[in-house]
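J.: How does the following fold in three dimensions:
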Amino acid sequence: MPVTDVKHDLDTRTLTITAEFAASAERVWQIYADPRQLEKVWGPPTYPATVVEHDLTPGGRVNYFMTGPEGDKHAGYWKVLTVDEPRALSFEDGFAGLDFTPNPDMPVSTNLYTFTEHDGRTHVTYVTTYDTAEDLQKALEMGMVEGSSSAINQIDGFLAS
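T.: Modelled structure (predicted):
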């Protein structure tokens, strides 16, 4: 499994997941840069994603929804902050209505993904920061660690296919 470590810290309001993949940084980056590839790994296996808008440029937006086992849909968005291909990507990630209007009752996180290649393998650090410790706690209670880890763990299989 590619996830090698998971830590959360209520004091800094962060959830940090580290993973390693048997692929170049450019190849791992392409998963996030291509909406059809992103759909294969964004969201847990039982909640596959559909990306309906994908503008991976600073100020751009990525709109998506995940479909649950019962056909229920859950929408979200990224507001892209920075892009340093293939080294780093940062964005705000939030919950939304099915029209992709942000849901103000749910936490918004700021995410920084960094990709570091060494000897043909890529180490990725996913750092998610919430505005408050309460928002982080809410995300943890919603299963963010399990959901994110299972989504990231799909990347190895996708890279192998």
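J.: going forward, measure contacts between C-alpha atoms and count neighbours the same way
T.: Will do.
J.: Which residue is most remote from the mean position of this structure?
T.: No residue in the chain has its C-alpha farther from the mean C-alpha position than Asp119, which lies at 24.7 Å (CA atoms, centre = their mean).
J.: how about this one, so we can line them up?
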Amino acid sequence: MHDHRSELADDTPTITLYRTYDAPQSLVWRGITDPDLLKNWWGPDGFTIEPISHDFRAGGHWHFIMIGPDGTRYVNYHLFTKIEPEQLLAYHNGEFENDPNGFDAEISLTALSRETTELRLHMIMSSFEARQTVLDFGALEAGQQTLAHLTPILEQLKAEK
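T.: The predicted structure follows:
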């Protein structure tokens, strides 16, 4: 089961992506928080990750460069604002710490059964114009591509158990 969907709110400048994985919540959590796993799946089709630093705690960060298929380098800085193990990872996404042009995001996990987990990625933009900019950049498709890349990582983790 790899159901996925996207939502755009009419009353707030948000983008919400959902994806269901055939994996227990604990494995999905590991997949979204372990830097050795993240670097192997985060990003849309054709992108790679060059890790810089990772400090997984509230107030910590994940600093990395996303390299596009054409070699363009996109600096990313996720400042972790709230962590509830196996349930919620909230962060500010920008190019550097407290980037005013960035946005807030929350990844929440819900166990649908012992072996099935729904991931919800909720992105909160500063304005409808900011949301439209990322939509024009392909955020819906790129976001779903990114979340799809977690599936083979989870299959590998399940096989190792």
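J.: The residue farthest from the centre of structure 1 pairs with which position in structure 2?
T.: The alignment partner of Asp119 of structure 1 in structure 2, by TM-score structural alignment, is Arg114.
J.: Please work out how many residues are found near the alignment partner in structure 1 of Gln25 of structure 2.
T.: Structural alignment places Gln25 of structure 2 opposite Ala25 in structure 1 (criterion: TM-score structural alignment). The tally of other residues near Ala25 of structure 1 (other CA atoms under 10 Å) stands at 23.
J.: isn't Ala25 of structure 1 right next to Asp119, touching?
T.: No - in this structure, Ala25 of structure 1 sits apart from Asp119 without contact. The criterion is CA atoms under 8 Å, and the distance is 10.6 Å.
J.: if we can go back for a sec, next up, the contacts around the match of Asp119 of structure 1.
T.: Each residue near Arg114 of structure 2 by CA atoms under 8 Å, 6 or more residues apart in numbering is listed here: 23-25.
J.: Taking the centroid of structure 1, which residue is nearest it?
T.: The residue lying closest to the centre of structure 1 (CA atoms, centre = their mean) is Trp42, at 6.3 Å.
J.: check contacts around it.
T.: Remark: with contacts taken as CA under 8 Å, 6+ apart, Trp42 of structure 1 is in contact with 48-49, 151-152.
J.: before we move on, what about Ala139 of structure 1?
T.: With contacts defined as CA under 8 Å, 6+ apart, the neighbours of Ala139 of structure 1 are Pro107.
J.: what about it, is that helix, strand or coil?
T.: Recorded secondary structure, Ala139 of structure 1: helix (DSSP: H, G, I helix; E, B strand; the rest coil).
J.: Now do it against Leu159 of structure 1, distance only.
T.: Remark: distance between Ala139 of structure 1 and Leu159 of structure 1 (CA to CA, to the nearest Å) = 28 Å.
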